[in-house]
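Chemist: Return atomic coordinates for the entry below.
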Amino acid sequence: MTYILLLVGFALLIKGADYFVEGSSSIARSLNVSPLLIGLTIVAFGTSSPEATVSIVAALEDNAGVAIGNVVGSNIFNITFVIGVTALINPLVVENETIRKEIPFTLLASIALLILISDMTLQLVSENFITRSDGLILLLFFAIFLYYIFEVARKSRSKDITTEATPKKLWGKNLLFTIGGLAAIIFGGDLVVNSATQIAFAFGMSETLVGLTIVAVGTSLPELITSVTAALKKANDIAIGNIVGSNIFNILFVLGAASTVSPLPVDSKIFFDVILMIILTGILLVFSRTSFRIGKREGAILAIAYILYMIYIIIRN
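Modeler: This next block holds a predicted model:
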């Protein structure tokens, strides 16, 4: 029964995110909001909302291992498997702005996270914590990132956007999609956390391992499905920036909000994963600078790296 509830939770997260993005994007378009701004904010929030919900619910239920492992595991999954598989299907073109600003910002956010969890090393205390003050610092960084994307959207706003009258029926449908999608995300997140925790205890797995594996992959399915679908349609300009933006959102907003709600004790094992996340982000930056694209060879390397990582952390547990 626990496994069924876990699958139901993932289904609610994925479909909820899909309906939330569809409904809120339609409302934004009818209000004459720039398509770029919709992509950078609403769509980014929608695809990352499963991670946000799961980590915040986990923090409220004192499952810090799931909350932190989910974010770090999702980011590693996005950088390696999502980008890797997508590049294998169709090479990814990388925008210059992404190389110059967004990937370095992801690197900065990852390094900031490593510093904030290193209390025992830097402050000589008995335990590592992401405290409420750490969470507020992450949220301030997120505010800076939001300011940046709003500026990008403002400068790039299309001049030929026309306001269209939206029928009342469509307004009602879009509101229903938005509210219903959000409700499904919240309820699904609660199911995932509770079910995954029960599975962890049943198999003697740590909460951190469950967060890094089952929960991380499950909450990253919207990014994977979106990226693979775009690659199959040969959308060469698929924004690697969307994945990078999702990773920034996960560290700064998700962990920031979760730790502000409830301080998160840090499992010492997670240090390896955070350092690996930083290294992989650096590798992604190097790959992106080669001809401004990630080809099939780089994609294969990234996908294989994730498989090896999974084997390692399962053995480590």
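Chemist: switch to C-alpha atoms for all contacts and neighbour counts from now on
Modeler: OK.
Chemist: show me the contacts for Gly245.
Modeler: Gly245 is in contact with 40, 44, 102, 106, counting by Cα atoms under 8 Å, 6 or more residues apart in numbering.
Chemist: Please tell me how far it sits from Pro35.
Modeler: 16 Å (Cα to Cα, to the nearest Å).
Chemist: before we move on, back to that, and the contacts of Gly245, which is closest to Ala11?
Modeler: Ala44 (18.9 Å; Cα to Cα).
Chemist: Pretty sure the closest one sits against Gly241.
Modeler: No: assessed by Cα atoms under 8 Å, Ala44 is found out of contact with Gly241, at 10.0 Å.
Chemist: show me the contacts for Asp134.
Modeler: Neighbour list for Asp134: 116, 256, 259-260 [criterion: Cα under 8 Å, 6+ apart].
Chemist: all strands in the stretch 151-300 of the chain, in order from the N-terminus.
Modeler: Counting by DSSP state E, counting those that start in this stretch, the stretch 151-300 of the chain has these strands, from start to end: 264-265, 293-294.
Chemist: helices or strands up against the last one?
Modeler: The reference is to strand 293-294. Using 3 or more Cα pairs under 8 Å, 6 or more residues apart in numbering; DSSP states H and E as the contact test, the elements touching strand 293-294 are strand 92-93, helix 270-289.
Chemist: Give me the distance between that strand and the centre of its chain.
Modeler: Mean-position distance between strand 293-294 and its chain equals 21 Å (Cα atoms, centre = their mean, to the nearest Å).
Chemist: so how many other residues sit close to Ser206?
Modeler: By the measure other Cα atoms under 10 Å, the count of residues near Ser206 is 16.
Chemist: Skipping adjacent residues, who's closest to Asn242 in space?
Modeler: The spatially closest residue to Asn242, leaving aside those adjacent along the chain, is Ala44, at 6.7 Å (Cα to Cα, 6 or more residues apart in numbering).
Chemist: Contacts for stretch 254-267, please.
Modeler: Contact partners of stretch 254-267, identified using Cα under 8 Å, 6+ apart, comprise 51-52, 55-57, 59-60, 62, 64-65, 67-68, 71, 117, 127-139, 208.
Chemist: Can you show me the helices along the stretch 51-200 of the chain?
Modeler: Residue ranges of the helices in the stretch 51-200 of the chain, as given by DSSP state H, counting those that start in this stretch, are 64-77, 83-89, 96-97, 103-116, 119-122, 132-155, 168-203.
Chemist: Here is the second sequence; please produce its structure so I can put it next to the first one:
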Amino acid sequence: MIYFLFVAAALITVVTAVKLSTYADVIGERTKLGGMMAGVLLLAGATSLPEVTTSITAVLVDNPDIAVSNVFGSNLFNLFILAAVDLFYRKRRILQAADTSHLSTAVLGFFMTACMAVVILFPPGWSIFGIGLEMILLVGLYIAGMVFISRSGTHLTPLSADEPEPQHNAISLRHAKRGFAVAAAIILAAGSALSVTGDMIAQATGISSSFVGAFLIAGATSLPELVTVIVSVQLANHSMAIGNILGSNVFNMLILFIIDAVYRGGPVLSVVSPAVLAAAVGVLILNALVIAAVMIVNRKKPAAMYSLPSALVILVYFLSSYAIFSFS
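Modeler: Purely as a prediction, here's the structure:
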């Protein structure tokens, strides 16, 4: 019964998150919120909402390992999605659509993750109003990075670069706002169910909460990104596919601030298991590989070498998953 509820909550989360992304796209277009900053915040925030709800619920049921490992596990799975889709559609050479904004976003995500990995390894224990000082610095790093990317003149291509999607024309702004609110409420409930059932699965099977959060729950909450990336590729908007993954990963890191603010047992990164550090290191390695892959493919290397970076990312993802399980 627990597994049925978990799968049901995952399916509801995926379907609703896809609708949420559609409404977010409509709101962005109809309110003229276009542009790199608004686009990343709106779309990445929409597809990252499942991670927010599951992590907050995990903290409320006193399972910080699930909460934090869900964030790093989702980022791991997102990079795996990008590599897997790039490998599957290798003839389209998706990564060649990456520009300086994508590289800047990937580098920002790398440094945010690196900072949190250091804090997990050497927790300072400092806090301001119950929030770890490292989390305040994390938010500051995010804001500074986004301002830098915005001022550099880079941008992310909208989902429909040449013409709006037909279904978007049929959705009014009022309908989109109401739909967004309803979808967000459904995801709040479904995401909460994912955390509760995930915690129950960990207790029933003896599998660590860190592995459940980084593998099962993270995979389920990252499925909306998978759908969004596949849709973007089918529309030949490879830039949006890359931007959604990298933007979501950066946005996901801010969830750690929310987790820390809700958790009452002190700085949350000081109480997590070593498996969470393994997940963070895995994200660092995959992020570095994606950055290297983008730089390599944009140098017009031979076609035979194109798929190698993505294949390496997939291999490291499974090695990271095994490391998380081993440290659990």
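Chemist: so which of the contacts of Gly245 of structure 1 hold up in structure 2?
Modeler: Using both residues aligned by TM-score structural alignment, their matches' Cα atoms under 8 Å, structure 2 keeps these contacts from the contacts of Gly245 of structure 1: 40, 44, 102.
Chemist: With structure 2 overlaid, how far apart is the helix or strand where the second one lies on average?
Modeler: To tie it back to what came earlier, the one meant is Ala44 of structure 1. Assessed by DSSP states H and E, Ala44 of structure 1 sits inside helix 44-60. Its matched residues in structure 2 lie on average 1.4 Å from helix 44-60 of structure 1 after superposition (mean Cα distance after the TM-score superposition for structure 1).
Chemist: Against which helices or strands is that helix packed?
Modeler: helix 2-30, helix 64-77, helix 168-203, helix 216-219, helix 240-249, helix 255-261.
Chemist: same thing but 6 Å
Modeler: Packing partners of helix 44-60 of structure 1 (3 or more Cα pairs under 6 Å, 6 or more residues apart in numbering; DSSP states H and E): helix 2-30, helix 168-203.
Chemist: Which one of those helices lies nearest to Ser291 of structure 1?
Modeler: Distance to Ser291 of structure 1, taken as Cα to Cα, is lowest for helix 2-30 among the helices and strands packed on helix 44-60 of structure 1, at 32.3 Å.
Chemist: list the buried ones in that closest one?
Modeler: Buried residues in helix 2-30 of structure 1, counting neighbours by 16 or more other Cα atoms under 10 Å, are found at 5-27, 29-30.
Chemist: In structure 2, what stretch matches it?
Modeler: Mapped onto structure 2 using TM-score structural alignment, helix 2-30 of structure 1 covers residues 2-30.
Chemist: Tell me which residues of stretch 184-204 of structure 2 come out buried.
Modeler: 184, 186-202.
Chemist: quick one on the thing from earlier: with respect to Thr86 of structure 1, which of the contacts of Gly245 of structure 1 is nearest?
Modeler: So of these, ranked by how close each gets to Thr86 of structure 1 (Cα to Cα), first place is Ala44, at 17.8 Å.
Chemist: From Val244 of structure 1, how far out is the closest one?
Modeler: To Val244 of structure 1, Ala44 of structure 1 is 10 Å away according to Cα to Cα.
Chemist: quick one: which of these two has more around it?
Modeler: Val244 (25 against 20).
Chemist: and Ile207 of structure 2, how many neighbours does it have?
Modeler: Neighbour tally, Ile207 of structure 2, other Cα under 10 Å: 14.
Chemist: Skipping its backbone neighbours, what lies nearest the counterpart of it in structure 1 in space?
Modeler: Taking TM-score structural alignment, Ile207 of structure 2 has Met205 as its aligned residue in structure 1. Of all residues not flanking Met205 of structure 1 in the chain, Asn317 sits nearest, at 6.8 Å (Cα to Cα, 6+ apart).
Chemist: Next: Pro50 of structure 1.
Modeler: In space, Pro50 of structure 1 is closest to Thr219, 5.2 Å off (Cα to Cα, 6+ apart).
Chemist: Which residue in structure 2 aligns with that neighbour?
Modeler: Thr219 of structure 1 maps onto Thr221 in structure 2, by TM-score structural alignment.
Chemist: What separation do you get for its match and Val290 of structure 2?
Modeler: 21 Å.
Chemist: These two - which one has more neighbours?
Modeler: Remark: of Thr221 of structure 2 and Val290, Thr221 carries more neighbours, 31 against 25, as counted by other Cα under 10 Å.
Chemist: separation between that one and Met135 of structure 2?
Modeler: For Thr221 of structure 2 relative to Met135 of structure 2 (Cα to Cα), the value is 23 Å.
Chemist: what's the average per-residue distance for the match of helix 2-30 of structure 1 once overlaid on structure 1?
Modeler: Superposed on structure 1, stretch 2-30 of structure 2 shows a mean distance to its aligned partners of 2.0 Å (mean Cα distance after the TM-score superposition for structure 1).
Chemist: What separation do you get for the residue lying closest to Phe81 of structure 1 once chain neighbours are set aside and Phe77 of structure 1?
Modeler: In space, and not counting its chain neighbours, Phe81 of structure 1 is closest to Ala303: 4.6 Å by Cα to Cα, 6+ apart. Look at Ala303 of structure 1 and Phe77 of structure 1: by Cα to Cα, they are 9 Å apart.
Chemist: Neighbour count for those two, which is higher?
Modeler: Phe77 (29 against 22).
Chemist: Structure 2: which residue goes with that one?
Modeler: By TM-score structural alignment, Phe77 of structure 1 lines up with Phe77.
Chemist: how many other residues sit next to the spatially closest residue to its match that is not a sequence neighbour?
Modeler: Using Cα to Cα, 6+ apart and skipping residues adjacent in sequence, the residue nearest Phe77 of structure 2 is Gly219, 6.2 Å away. Residues lying near Gly219 of structure 2 (other Cα under 10 Å) number 21.
Chemist: How about Pro158 of structure 2?
Modeler: Applying other Cα under 10 Å, we find 22 other residues in the vicinity of Pro158 of structure 2.
Chemist: how deep is the closest residue to it other than its chain neighbours tucked in, by neighbour count?
Modeler: In this structure, Pro158 of structure 2 finds its nearest non-sequential neighbour in Met240, 6.5 Å apart by Cα to Cα, 6+ apart. Residues within reach of Met240 of structure 2, counting by other Cα under 10 Å, total 26.
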